[in-house]
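Participant: I would like the atomic coordinates for the input below:
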Amino acid sequence: MTTYSAVRTTGIYCRPGCGAKPLAENVRTFELAASAEAAGYRACLRCRPYRVAGTVPDDAPELVCRAVQLIINGLLDEANEDAVGARLGISARHLRRLFADHLGVTPDGFARSRRAHFARRLLDDTDLSIAEVAFASGFGSLRQFNRAMREVFRAAPSDLRARRRRADRLVADGGLPLRMPFSPGYDWTAMLAHLRADAVPGVESVVDDTYRRTITLDGDPGMLEIGPAGQDHLLLRAHLPYWEGVIHVVERAARLVGIDQDADDRTPGAWAPLEIAVNAVADDVADLVRRHGTPVDGLGHGLTHAFPAAAVLADEPGIVGELARAVLADKIRLDWAEPRDDLLAALAAVGVPGPAANRIAWRLGVHRSKSLSSPYAIAAPSDS
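Facilitator: Next up, the predicted model:
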């Protein structure tokens, strides 16, 4: 578990392994960077704690973990804390109380910190303009972006860009390259084996040590490439139709390859939950992709189609159609925040066999008792 150390005498918080050696009596600890920021501390310039993930405390109640997952999924992008509370069956006031008691930050503050941290990484790693960084990180306006960066990092975005180190910048060679940091114990070779075994033909590909897949953003096609890069990070190269909301793409990519999990509990996640569910129940998923997927030309590596949307699959006979129609009717919620028993019951109601339902739950991460925050974004864009 990541624990951030904040020094009362300097007002700075650090990630584990920082070379600073403050007196123990001057140190407070936080499990979330957002909590340290809410308490008035600013990020260390030496260890740059915005580059690592924090986790939800082990003793946090399930409601808090589900709320965190809903925020990561993007519920606060277009809505407010009332919407998060309503999804969980509690008031926004009670939700804020739970966050204050267990995380030390409000739901809005948690979401703002995540956006700001991702934006700081884009300022370091890429040559995107300040405006492009703002919208890629999920901010609704430049004014909102500038205010949040000053609140979290005590500096304007242009000043933060000027501070980046020479080795930070990733030189683009087609697509947008981004680091995906992971904690010790992550095994990319083992994760590739999992991804290769479950790869959807035409949609996903594992060649040598690189995973690739097609995606769609608001109906437009794109491609992701993920491979090894350093001792503490993977490299994601995103080929996207636009950069707005790229924070959402990186968050989901992190979940897909399991770097948002504890070292002892790493499993492959899901880019698109519907894709995982259909792959678990379809007799011939490759045939479904050929018949209903959106063709994507010129990618190579065996990538030919984007996975079909629920609205298209709803006309399929049998369990695939039943599943798609239930998703469209909101009878099955594949949003990573549904309690395990509720998800399994909803899948059983449309005829999904027990082993397949358990497989879906496993890939969606609801086999774990706690949802973890990841180093990345907040929301999920619409996709296939």
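Participant: use CA for all of it now, contacts and neighbours both
Facilitator: Noted.
Participant: need the contact list for Val133.
Facilitator: By Cα atoms under 8 Å, 6 or more residues apart in numbering, the residues touching Val133 are 119, 122-123.
Participant: any idea which of those is closest to Gly74?
Facilitator: Nearest to Gly74 among the contacts of Val133 is Ala119, at 16.1 Å by Cα to Cα.
Participant: SS state for the closest one?
Facilitator: Following DSSP: H, G, I helix; E, B strand; the rest coil, Ala119 is assigned to helix.
Participant: roughly how far apart are it and Ala326?
Facilitator: For Ala119, the distance to Ala326 equals 36 Å [Cα to Cα, to the nearest Å].
Participant: Please enumerate the strands of this protein.
Facilitator: Using DSSP state E, the strands found in the chain span residues 4-7, 12-14, 27-30, 42-43, 176-181, 204-207, 210-217, 220-230, 233-239, 294-295, 305-306.
Participant: how close does Gly245 get to Ala20?
Facilitator: Taken as Cα to Cα, the span from Gly245 to Ala20 is 35 Å.
Participant: Likewise for Thr55?
Facilitator: As defined by Cα to Cα, Thr55 lies at a distance of 22 Å from Ala20.
Participant: For the two, indicate the residue with more neighbours.
Facilitator: A direct count of neighbours by other Cα atoms under 10 Å for Thr55 and Ala20 places Thr55 higher, at 22 against 11.
Participant: Isn't that one up against Leu32?
Facilitator: Yes. Between Thr55 and Leu32 there is a contact under Cα atoms under 8 Å: 6.6 Å.
Participant: so who does Ala6 touch?
Facilitator: If a contact means Cα under 8 Å, 6+ apart, then Ala6 has 12-14, 27-30, 36, 41 as its contacts.
Participant: Distance check, it against His117.
Facilitator: Applying Cα to Cα, one obtains 17 Å for the distance of Ala6 from His117.
Participant: follow-up on the earlier one: just want to know which of Ala119 and Ala326 has more residues nearby.
Facilitator: With neighbours defined as other Cα under 10 Å, Ala119 and Ala326 compare such that Ala119 has more, 28 against 19.
Participant: Next, count neighbours for the nearest residue to the more buried one once chain neighbours are set aside.
Facilitator: Closest residue to Ala119 apart from its sequence neighbours, by Cα to Cα, 6 or more residues apart in numbering: Ser137 at 5.4 Å. Here the number of neighbours of Ser137 (other Cα under 10 Å) works out to 29.
Participant: What distance do you get for Ser137 to Glu204?
Facilitator: In terms of Cα to Cα, Ser137 sits 26 Å off from Glu204.
Participant: Confirm for me that Ala111 is in contact with Ile71.
Facilitator: Yes. With contacts counted by Cα under 8 Å, Ala111 reaches Ile71, the gap being 6.6 Å.
Participant: to compare against the first, here's another:
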Amino acid sequence: MGSFQGVITTGIYCLPPCPGRPRSENVVTFTSAAGAEAAGFRACHRCRPYRGERRPVSASELVCRAVDLIAAGALDDGNEAELAARLAVSERHLRRMFHEQVGATPDQLARSRRAHFARRLLDDTDLSVTDIAFAAGFGSLRQCNRVMVATFRATPLELRKRRRKADRLVADGGLALRVPLIEGTNIDRRLAQLARDAVGGIEHATTTRYRRTVEMDGNPGVIEISSAATDSARLIVHVPRIEGLIHLVAQVQRLLAGHPWDPYEAAIRDIVGAADVLDEIVTTYGTPVAGLGQFGLAYLFPTPNILATADLSATGLDTAGAQAIRAYRNRLAVAN
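Facilitator: Okay, here's the model as predicted:
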């Protein structure tokens, strides 16, 4: 049974349960929203399936890895052949797997994700359509308009006029967004866990709110996450530029689903272990970021190159730990 239902007589696809009740003989199922859109259906205005975040049902490990790479921007500047090469399969095999399990090509899935993200920004924010286009990963405003019309049968300006009064989010500073949660995410439990494991200087957390420093294209920023509902989180973003914001939001979704914010940072945390030593490493070797005192933050996490050459003995880390950090940095250099 697919997660999405397309109604042949209306050309609309829904996310069950939806208030609309079509006859069963008029319903076709899809494993993904992208698959429904590739088949010519548009999103229902009632249940608004674009506001959720669902993986294709019964997707294989290969397809899940590809979906994660697409969410991270693999098809922003690359193509399907390059994506297939990263997964060590042929482009033909990758497209066949996507056709069987997603109902759309990798490119179609990437376009669907951008369109859905842009639609949520049109609902939730007062950003201009031009800013939304680049935040969602589109290469131009013209491309954004073309994809939105193809996906939703309306221009971005027409879609904004349809938004509901309760959708618009306002923050006292920063850009407020509603982030759909990946299925299986328990946001309250995850926020409590992040609070327990927070590292001073780069994170500041309670059981109801999590803040951390981030970096986008070399620019420092801050994110604030709190619980909005059982199926979404409230995110406030403080960044100097919003180009590629869709990928930062995908990173937030993965963080809330239980994944580390950054694999390198997670590896260093595991190697060091002791919270007081981690705090000292961040304070000594992290990149200072001014003006974040009101957030309880002050640094970006130290870069691999800095920690690989630093004298970590003064932080309280033993020789074995310092050697493990250098060895991990060397493995990263070889992999890249």
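Participant: TM-score them against each other, please.
Facilitator: The TM-score (TM-score structural alignment, normalised by the length of the second structure) is 0.90; 321 aligned residues with a Cα RMSD of 1.8 Å.
Participant: Relative to Ala86 of the first structure, which of the strands of the first structure is closest?
Facilitator: The closest of the strands of the first structure to Ala86 of the first structure is strand 210-217. By Cα to Cα, the value is 27.1 Å.
Participant: Just the residues contacting that closest one, thanks.
Facilitator: Residues contacting strand 210-217 of the first structure (Cα under 8 Å, 6+ apart): 192, 195, 203-206, 221-228, 241, 301, 303, 305-307, 381-384.
Participant: And for stretch 32-50 of the second structure?
Facilitator: Residues outside stretch 32-50 of the second structure that contact it (Cα under 8 Å, 6+ apart) are 2-4, 6, 11-15, 18-19, 30, 54-57, 102-104, 108-109, 112-113, 116-117, 119-120, 151-153.
Participant: hmm, 6 Å instead?
Facilitator: 11-15, 18, 30, 56, 102-104, 109, 112, 116, 152 (Cα atoms under 6 Å, 6 or more residues apart in numbering).
Participant: Now, of the residues you listed, which are buried?
Facilitator: Buried by 16 or more other Cα atoms under 10 Å: 12-15, 30, 56, 102-104, 109, 112, 116, 152, out of those.
Participant: what's the burial count for the aligned partner of Ala333 of the second structure in the first structure?
Facilitator: Aligned by TM-score structural alignment, Ala333 of the second structure pairs with Leu328 of the first structure. By other Cα under 10 Å, the residues close to Leu328 of the first structure number 14.
Participant: From the structure, what's the count of residues near the closest residue to Leu328 of the first structure other than its chain neighbours?
Facilitator: Computed as Cα to Cα, 6+ apart, the closest residue to Leu328 of the first structure that is not its neighbour in sequence is Ala310, at 6.8 Å. For Ala310 of the first structure, the count of nearby residues is 21 (other Cα under 10 Å).
Participant: What does Ala310 of the first structure correspond to in the second structure?
Facilitator: Counting by TM-score structural alignment, the partner of Ala310 of the first structure is Pro304.
Participant: was I right about Phe30 of the second structure contacting Gly2?
Facilitator: Yes. Phe30 of the second structure is within contact range of Gly2, at 4.8 Å (criterion: Cα atoms under 6 Å).
Participant: mind listing the helices in the stretch 101-250 of the second structure by residue range?
Facilitator: Ranges of helices in the stretch 101-250 of the second structure, per DSSP state H, counting those that start in this stretch, are 106-124, 129-135, 141-152, 156-161, 187-197, 245-256.
Participant: quick one: contacts of stretch 85-93 of the second structure?
Facilitator: With contacts defined as Cα under 6 Å, 6+ apart, stretch 85-93 of the second structure is touched by 81, 84.
Participant: Identify each buried residue in that stretch, please.
Facilitator: So for stretch 85-93 of the second structure, counting by 16+ other Cα under 10 Å, buried means 87, 90-91.
Participant: Same check on stretch 160-169 of the second structure?
Facilitator: For stretch 160-169 of the second structure, by 16+ other Cα under 10 Å, it's 160, 163, 168-169.
Participant: again, but for stretch 236-252 of the second structure
Facilitator: So stretch 236-252 of the second structure, judged by 16+ other Cα under 10 Å, has buried residues 236-239, 242-252.
Participant: again, but for stretch 277-294 of the second structure
Facilitator: 277-289.
Participant: which one of these sits closest to Glu183 of the second structure?
Facilitator: Closest approach between those and Glu183 of the second structure, by Cα to Cα: Leu278, at 31.7 Å.
Participant: Identify the residue of the first structure aligned to the closest one.
Facilitator: Aligned counterpart of Leu278 of the second structure in the first structure: Val285 (TM-score structural alignment).
Participant: likewise Pro263 of the second structure?
Facilitator: So, by TM-score structural alignment, Pro263 of the second structure is matched to Pro273.
Participant: Arg21 of the second structure too?
Facilitator: In the first structure, Arg21 of the second structure lands on Lys21 (TM-score structural alignment).
Participant: mind listing what that match touches?
Facilitator: Counting by Cα under 6 Å, 6+ apart, Lys21 of the first structure touches no other residue.
Participant: excluding its backbone neighbours, what's nearest the spatially most central residue of the second structure?
Facilitator: What sits nearest the mean C-alpha location of the second structure, by Cα atoms, centre = their mean, is Ala250, with 0.3 Å. Closest residue to Ala250 of the second structure apart from its sequence neighbours, by Cα to Cα, 6+ apart: Ala71 at 6.2 Å.
Participant: Just give the number of residues close to the nearest residue to Ala115 of the second structure once chain neighbours are set aside.
Facilitator: In space, and not counting its chain neighbours, Ala115 of the second structure is closest to Met148: 5.9 Å by Cα to Cα, 6+ apart. For Met148 of the second structure, the neighbour count with other Cα under 10 Å is 22.
Participant: cool, and Ala320 of the second structure?
Facilitator: 10.
Participant: No more questions from me, cheers.
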